[in-house]
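K.L.:
Sequence and predicted structure below; questions after.
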Amino acid sequence: MTTTPNLRLNVLDQSPIRPGSTPREAILETAELARLADRLGYGRFWVSEHHNTNTLAGSTPEVLLAYLGSQTQRIRLGSGGIMLPHYSALKVAENFRMLETLFPGRIDLGMGRAPGADRLTAYALNPNNTFNEKDFVEQLMDLQAYLRDERVPDTIHERVMAIPQAPAAPELWILSSSGQSGLFAAHLGMAFSFAQFINGTGGPEAVRTYRQRFRPSLELAAPLANMAVFTLCADTEERAQELRAAMDLQLIRFSKGQFTPFPTTEEVRSYRFTAEDQALLRQNQGRVVSGTPEQVHAQFTALAADYGVDEITAVTITADFQDRRRSYELLAEAFELTATTAQRHAELV
C-alpha cells in the first residue's frame, strides 16, 4: 500500500452510549480510545458537546479533557467543540487556560455556534442566547482578547483578565457544517474545521473560501484547516458493509427525528429500507467513509486532495465497542501512523 506521509489523522469522539451500555461506560470507552489514539500516533483527540440526549454522554468537554490529559502523554486534546453561545467568553478562556497550564502545548479550543441540543435546552443553558451571528463574532473577539491578555482602554479587558496566566494559549479552531463560520475563522485568523459528518456537501468550497479570505493573526500566520467525516474501517468488506448499514440506519432515524441508541447488526438485518429511506441514504452518502483499510486509505487520500488539507478527523460510532476500537487500529495501520511521526507533525504546525 502506498502511504500518504503528510496526511495527519485525528479522532473526534462523541462518547456514544451503546445499546445496553451506560453513560459511565461510554465515558470510560472514550478514555480508552484516547489512550489508544495516543499510542497509535493520531495527532488530535477531540470530544464533543451535546445536551438533553440519552444517546451521547459528552456534555462537558472541558471537564472530560482534564481527565483525558491525565491518561495520555503526547496527543493534542481538544473540544470539537465548545458551543460558545451557551457560555461567557471569560469562563471559556479560563477553562482552557487551566487545561493549557496542566497540559502545555497539547490543547485545542474548538468552538461552534450550534446549540448541540434543542432550542429549549439551549435556552436553559443560557436564557440570553440570541443565536445571532454578530453576538457570536463578538464572543470570539472577547475570547481572543482574554487569551492574549489584551488591555484595551475603556473596555472590560482593561480591568478583567483570564487566569491562570500561562506562557501559551490553546490553539483556536472554529467548527462549521455550513461554511459561514469559516468566514469568521478567516477574519479572526483562527483555524477552521468542516464537519462533513454533519453535512456531506460544500466542504471543499468552504475550506477554499476560508483560505482565500484568511487574515493572519497573532496566533496563526497562515490558514490551517481540516475536515471530519464518519469513518468505518473493518478487516473485511462484508463487515465494513454491515457497519455502514448500521450507520445509514441511524442517520435515517435522526433525519426523521428518532433519537434512539445506535442500531445493532441484528436490528439492521431485520430492517426494510423504504423508498423514502433510499432517498435519505443518497442524501447522506457523503457523510460516511467505509471499507477495508485499503479502501478507506484511498477515500481519505481523495478527500484530502479535494479539500486541500493535510489532516483528516475520523468520527467512528458502532454498536460494538470492539468494532470502534478496531476501526481506529486499522486506520492507523493503513497510514503507518507512529507516535514519533505524529510528534514531528505537531512540531511543524
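P.N.:
Alright, I've got the coordinates.
K.L.:
rest of the way, CA atoms for contacts and neighbours
P.N.:
Noted.
K.L.:
And for the residue nearest the centre of the chain, nearest residue in space, chain neighbours not counted?
P.N.:
Nearest to the mean C-alpha position of the chain, by Cα atoms, centre = their mean, lies Gly80 at 3.7 Å. Leaving aside its sequence neighbours, Gly80 sits nearest to Ser48 (Cα to Cα, 6 or more residues apart in numbering; 4.7 Å).
K.L.:
OK, contacts around the residue nearest to the centre of the chain?
P.N.:
Gly80 is in contact with Leu12, Trp46, Val47, Ser48, Glu49, Leu109, Gly110, Met111, Leu175, counting by Cα atoms under 8 Å, 6 or more residues apart in numbering.
K.L.:
Which PyMOL command selects the buried ones in the residues you listed?
P.N.:
To isolate the buried members of the contacts of Gly80 in PyMOL, using 16 or more other Cα atoms under 10 Å:
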select buried, resi 12+46+47+48+49+109+110+111+175
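K.L.:
Select from the contacts of Gly80 every entry located in strands.
P.N.:
Leu12, Trp46, Val47, Leu109, Gly110, Met111, Leu175 (DSSP state E).
K.L.:
The first one contacts Tyr42, correct?
P.N.:
So the one you mean is Leu12. No: checked against Cα atoms under 8 Å, the pair Leu12 and Tyr42 is beyond contact range at 10.9 Å.
K.L.:
Second structure for comparison follows:
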Amino acid sequence: MSSKKLRLSVLDQSPIRKGATAIQAVQETIQLAKFTEQLGYTRFWVAEHHNTGILAGSSPDVLLAHLAAHTSTIRLGSGGVMLPNHSALKVAESFRMLEALAPGRIDLGMGRAPGTDRVTASILNPSNQFREQDFVEQLADLQNYFHDTADPGTIHRSIRAIPQVDTVPAMWLLSSSGQSGLFAAHFGMGFSFAHFINPVGGPQAVKLYRDRFQPSDDLTEPEANMAIFLFCSEDPEKVVQFKAVMDARFLQFEKGVITPLSYNDVKDVVYTEAEQDRIRYNRQRVVAGSPTMVKERLNVLAENYDIDEIMVVTICEDFDDRLRSYGLLAELFELEKLS
C-alpha cells in the first residue's frame, strides 16, 4: 500500500446541526459535494436513515439525482441503500435512471442494516423478514437486472429494469462486520468497511474479502475502502470540543436517545467509569487532531487495511469548520484540484 497515493472520498449523512433545519442540512450536503469535487475527492456517497431527528438523508436516489445535476466529475453514490427496505427491481430502476443522468459516475453502495429501528423497518417494507438469504437473493437479482441476464426459468425472465442504458453502476457492499465482505467477494463487488461504526476487525474483514474475491463482469480485481469519522483543525480547542460532542453523541445513541448536541450541552458533563470505558472504545472510531496528526493516523490506517482509499465522515457544529477540515485534508494528501 505504501507505494500508492492515498485517495480520499466523502460519506455524508446530511447531519442536522443544533439550531438548524433539515432543509439547511440538505443544502449543506449539496454545497459539500460541489466543494469536495473541486478539491479532488474521488467519490461522494450519501446515506439512508429513517425516523431520526439528527440526519436528513432518507432517500439517496433522490438526492443523488440532484447532485448529479450540480457536479461533473466526482463519483456519486449511496453509502448506502439499505437493501432490505426496498425491492431489488426498484433499486435497479432508480440506479439505472441515475446512470442515464450521469453515465459512468454512479456507485450503488448497499447495506444489510435497515438504517433505522426494527419497527420503522417493518413499516418501510412489511414483507421484510430480516433473513440473510433474502439479502443474498436481492444481490443476485440486482446483478441480473443490471445485465439483463435473468434465468429463463424464473419469474424474472420477462422483466427488464427501465431505462435500458449501456452503463452499470459500480456495486459495493457496506459492512461493519466481515459477513458482507464475503458476499461482496462472492458476487465480485467492491467492499467498504464502516470503521466509524465498528473499529474492530476491519483489516481482517478486508483481507478475507480479497482472499475470497471472485471476478465479475463489473469488477475483475477486488476494490476496498474504509470509512471513518474525522475532524482536522489547526485550532486545538476546536479539536477538544469536537471530541467532547462526539463522545456524548455516541453515548446518547447507545442509550437510544437521539437529539442534536452542541459543545455547551456537554462541556460540564461528568461521566461514570462505565461511560468513560465506552468513550475510550468509541474514540477508536474517530480521527481528530492537527493536520500532522491526522495525516499520520490516516496513513497508518490505510497501511493496516491495505487500501488506497479512505472515506471521511465529518460532523461538527459549525459548517465552515466542516468545510475547512475537508480542505485541510485535500492539501495534506495533495489531491488534484479541478482546473
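P.N.:
Thanks, I have it. Predicted, not measured: the structure shown is a model, and the values here were computed from it.
K.L.:
Would you mind putting the contacts of Gly80 of the first structure into a markdown table with distance to Leu183 of the first structure alongside?
P.N.:
Formatted as a markdown table, the contacts of Gly80 of the first structure follow (distance: Cα to Cα, whole Å):
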| residue | distance to Leu183 of the first structure |
| --- | --- |
| Leu12 | 23 |
| Trp46 | 22 |
| Val47 | 23 |
| Ser48 | 22 |
| Glu49 | 22 |
| Leu109 | 18 |
| Gly110 | 15 |
| Met111 | 14 |
| Leu175 | 11 |
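K.L.:
Pick out whichever of the contacts of Gly80 of the first structure sits closest to Ser270 of the first structure.
P.N.:
Leu12 (30.0 Å; Cα to Cα).
K.L.:
would you list every one of the strands in the stretch 151-300 of the second structure?
P.N.:
Using DSSP state E, counting those that start in this stretch, the strands of the stretch 151-300 of the second structure run over 170-175, 190-194, 224-232, 286-289.
K.L.:
mean shift of the longest one relative to the first structure?
P.N.:
Following superposition, strand 224-232 of the second structure is found to deviate from the first structure by 0.4 Å on average (mean Cα distance after the TM-score superposition for the first structure).
K.L.:
One more: the second one?
P.N.:
On superposition with the first structure, the average gap between strand 190-194 of the second structure and its aligned counterparts reaches 0.3 Å (mean Cα distance after the TM-score superposition for the first structure).
K.L.:
One more: the first one?
P.N.:
Compared with the first structure after the fit, strand 170-175 of the second structure shows a mean deviation of 0.2 Å (mean Cα distance after the TM-score superposition for the first structure).
K.L.:
Now do that strand: which elements does it pack against?
P.N.:
strand 106-111, helix 179-187, strand 190-194 (3 or more Cα pairs under 8 Å, 6 or more residues apart in numbering; DSSP states H and E).
K.L.:
again, only this time at 10 Å
P.N.:
Judged by 3 or more Cα pairs under 10 Å, 6 or more residues apart in numbering; DSSP states H and E, strand 170-175 of the second structure is in contact with strand 75-78, strand 81-82, strand 106-111, helix 132-147, helix 179-187, strand 190-194, strand 224-232.
K.L.:
Output those in a markdown table, with distance to Gly19 of the second structure appended to each entry.
P.N.:
Formatted as a markdown table, these follow (distance: least, Cα to Cα, whole Å):
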| stretch | distance to Gly19 of the second structure |
| --- | --- |
| strand 75-78 | 27 |
| strand 81-82 | 28 |
| strand 106-111 | 30 |
| helix 132-147 | 38 |
| helix 179-187 | 37 |
| strand 190-194 | 28 |
| strand 224-232 | 21 |
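K.L.:
And the ones you listed: which comes nearest Arg96 of the second structure?
P.N.:
helix 132-147 (7.7 Å).
K.L.:
before we move on, the earlier item: overlap in contacts of Leu12 and Tyr42 of the first structure?
P.N.:
Ala34, Thr313 (Cα atoms under 10 Å, 6 or more residues apart in numbering).
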